[in-house]
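Visitor: show me how the following folds:
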Amino acid sequence: MNQDKQQPSVQLELQEHYGQILSLLGEDPQREGLLKTPERVAKALQFLTSGYQQDPEAILRGAMFREDYRQMVIVKDIDFFSMCEHHMLPFFGKAHIGYIPNGYITGLSKLPRVVDVFARRLQVQERLTTQIKSCIQKTLNPLGVIVVIEAQHMCMQMRGVEKQNSLTTTSDFTGAFSEAKTREEFMQLIGHSRR
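Guide: All right, here's what the predicted structure looks like:
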């Protein structure tokens, strides 16, 4: 309830700051095209960082089922959008998750939801990868978890080195995925074969 009361005041404060930013950039926040921009940007930023208000472990626990299945479960090509904490510019791409159950499975839609929770925070791709892996490992206690993320970073494409076709890949894994053979099977199943 306290959080609900804070949201409107946070939005109003963000709007005020964005109005000031527009002025500092040399714009007129009172011109027609910019009149509602501070409000729109404030709402967008609150949505893009809404992961701070969500519990990813609770999401997984909300759909945990006992199941005697001990083969790989994979959800691949999970689209995500996040904000780079260094420049507050977007990075986006696909996450691929695999785990080997150890008595419990989770609803398949819960894995993309966990990705969204962590992606909707100010991030770096490396931490995002590890947070998703650690959350699944801690909550489901599977025999192993692997997360691979491929992303394009607007902070590299729009500014700085300006390399538009660069793709960053990160991975993290636990347990059974420490074995090269198991990792290779996962990579083949998500469509990434070694050449």
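
Visitor: can we go C-alpha only for contacts and neighbour counts from here?
Guide: Fine.

Visitor: grab the nearest non-local neighbour of residue 88.
Guide: Spatially, and ignoring its direct neighbours in sequence, residue 88 is nearest to residue 122 (7.4 Å; C-alpha to C-alpha, 6 or more residues apart in numbering).

Visitor: tell me if I'm right that the one you found and residue 84 touch.
Guide: Yes. Applying C-alpha atoms under 8 Å, one finds residue 122 in contact with residue 84, separated by 5.9 Å.

Visitor: check contacts around the residue positioned nearest the centre of the chain.
Guide: Nearest to the mean C-alpha position of the chain, by C-alpha atoms, centre = their mean, lies residue 119 at 2.0 Å. Applying C-alpha atoms under 8 Å, 6 or more residues apart in numbering, we find residue 119 in contact with 51, 80-83, 128.

Visitor: for the chain, longest helix please?
Guide: Longest helix in the chain, counting residues (DSSP state H): helix 2-24.

Visitor: rewinding a little: most surrounded residue in the contacts of residue 119?
Guide: With neighbours set by other C-alpha atoms under 10 Å, the maximum within the contacts of residue 119 is found at residue 82, which has 27 neighbours.

Visitor: residue ranges of the strands in the protein, please?
Guide: Using DSSP state E, the strands of the chain run over 64-66, 73-84, 90-100, 104-106, 122-123, 144-153, 168-173.

Visitor: can those go into CSV with extra columns for distance to residue 46?
Guide: Formatted as CSV, those follow (distance: least, C-alpha to C-alpha, whole Å):
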stretch, distance to residue 46
strand 64-66, 29
strand 73-84, 12
strand 90-100, 14
strand 104-106, 28
strand 122-123, 11
strand 144-153, 20
strand 168-173, 26
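
Visitor: one more to line up against the first:
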Amino acid sequence: MDEQQFGVEDWRRFLGSLGEDPERSGLLETPQRLVGAWQYWTSGYSQDPAEVLKVFEDGAEQYSELIVVRGIPVYSHCEHHLTPFFGTATIGYVPNGRIVGLSKLTRLVDCFSKRLQVQERLTIQVANALMTHMQPLSVGVVVHCRHLCMESRGIRTPGEETVTSAMLGGMQNSLALRTEFLALARGPG
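Guide: I've put the predicted structure just below:
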């Protein structure tokens, strides 16, 4: 977020529009904190998914089974209300002669999460980026999130979870592969 576009003075006016006194001691530093917070929360716009994904050929030549990473943290902001949504993502893929550093999957989710989002788009962006930049045989992504726009306003239903998925490549056509991925995504139990 560019400070010139929405900076400290804008946040002071915003606080005033809520009926607050932006000069109150507890709020004096809040506008500057908000500028920094929104720069961090939207830092995904300046990240290139291709640069996030470091691909290795060594070690993957003989591997042709699913690789799954579960429990990847998701922290994002709904583009409709600017409220947080949060949860976890699971990513699975079948390599095609190349693998990715496992931490890069977390970084990829983070890259797209740190943009104003809807969960459905976030899910497909992660899947498409993997297919484009890794060219695996298949990709599956499942995202589970709670949305504060639903929990704290409107319907006010705490604890509801939204689940989205994207299946590309072999997972679109192979029921066995899709079933295996979804079973691994659920985990033990």
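
Visitor: any idea how far the counterpart of the residue nearest to the centre of the first structure in the second structure lies from residue 87 of the second structure?
Guide: With TM-score structural alignment as the criterion, residue 119 of the first structure lines up with residue 113 in the second structure. Distance of residue 113 of the second structure to residue 87 of the second structure, computed by C-alpha to C-alpha, to the nearest Å: 11 Å.

Visitor: burial measure for the residue nearest to residue 1 of the second structure when sequence neighbours are not counted, as a count.
Guide: Nearest residue to residue 1 of the second structure in three dimensions, chain neighbours excluded: residue 39, at 4.8 Å (C-alpha to C-alpha, 6+ apart). Look at residue 39 of the second structure: counted by other C-alpha under 10 Å, it has 16 neighbours.

Visitor: residue 39 of the second structure -> the first structure?
Guide: Aligned by TM-score structural alignment, residue 39 of the second structure pairs with residue 46 of the first structure.

Visitor: can you check residue 152 of the second structure too?
Guide: Under the alignment (TM-score structural alignment), residue 152 of the second structure pairs with residue 158 in the first structure.

Visitor: quick one: residues contacting its match.
Guide: By C-alpha under 8 Å, 6+ apart, residue 158 of the first structure lies in contact with residue 164.

Visitor: residue 111 of the first structure versus that one, what's the distance?
Guide: Distance from residue 158 of the first structure to residue 111 of the first structure, counting by C-alpha to C-alpha: 31 Å.

Visitor: cool, residue 78 of the first structure as well?
Guide: Applying C-alpha to C-alpha, the value for residue 78 of the first structure to residue 111 of the first structure is 9 Å.

Visitor: neighbour count winner among those two?
Guide: Counted by other C-alpha under 10 Å, residue 78 of the first structure and residue 111 do not tie: residue 111 has more neighbours, with 23 against 16.

Visitor: contact partners for that one?
Guide: Applying C-alpha under 8 Å, 6+ apart, we find residue 111 of the first structure in contact with 60, 75, 97.

Visitor: ok, of those residues, which one's closest to residue 107 of the first structure?
Guide: residue 60 (7.7 Å; C-alpha to C-alpha).

Visitor: neighbours around that closest one, how many?
Guide: As a burial measure, residue 60 of the first structure scores 22 neighbours (other C-alpha under 10 Å).

Visitor: wait, it touches residue 112, no?
Guide: No. The pair residue 60 of the first structure / residue 112 is not scored as a contact, 10.4 Å apart, by C-alpha under 8 Å.

Visitor: quick one: work out the angle between the longest helix along the second structure and strand 84-94.
Guide: Longest helix of the second structure, by residue count under DSSP H: helix 119-134. In terms of direction (axes from the mean of the first three to the mean of the last three C-alpha atoms, to 10 degrees), helix 119-134 of the second structure departs from strand 84-94 by 30 degrees.

Visitor: what lines up with residue 126 of the second structure in the first structure?
Guide: Alignment note (TM-score structural alignment): residue 126 of the second structure maps to residue 132 of the first structure.

Visitor: contact partners for that match?
Guide: Residue 132 of the first structure makes contact with 114-115, 118, 147, according to C-alpha under 8 Å, 6+ apart.

Visitor: alignment lookup: residue 92 of the first structure to the second structure.
Guide: Mapped onto the second structure by TM-score structural alignment, residue 92 of the first structure lines up with residue 86.

Visitor: find the nearest non-adjacent residue to its match, please.
Guide: Nearest non-adjacent residue to residue 86 of the second structure, counting by C-alpha to C-alpha, 6+ apart: residue 75, 4.5 Å away.

Visitor: and the gap between the equivalent of residue 26 of the first structure over in the second structure and residue 29 of the second structure?
Guide: Superposed on the second structure with TM-score structural alignment, residue 26 of the first structure falls opposite residue 19. Relative to residue 29 of the second structure, residue 19 of the second structure is positioned 17 Å away (C-alpha to C-alpha).
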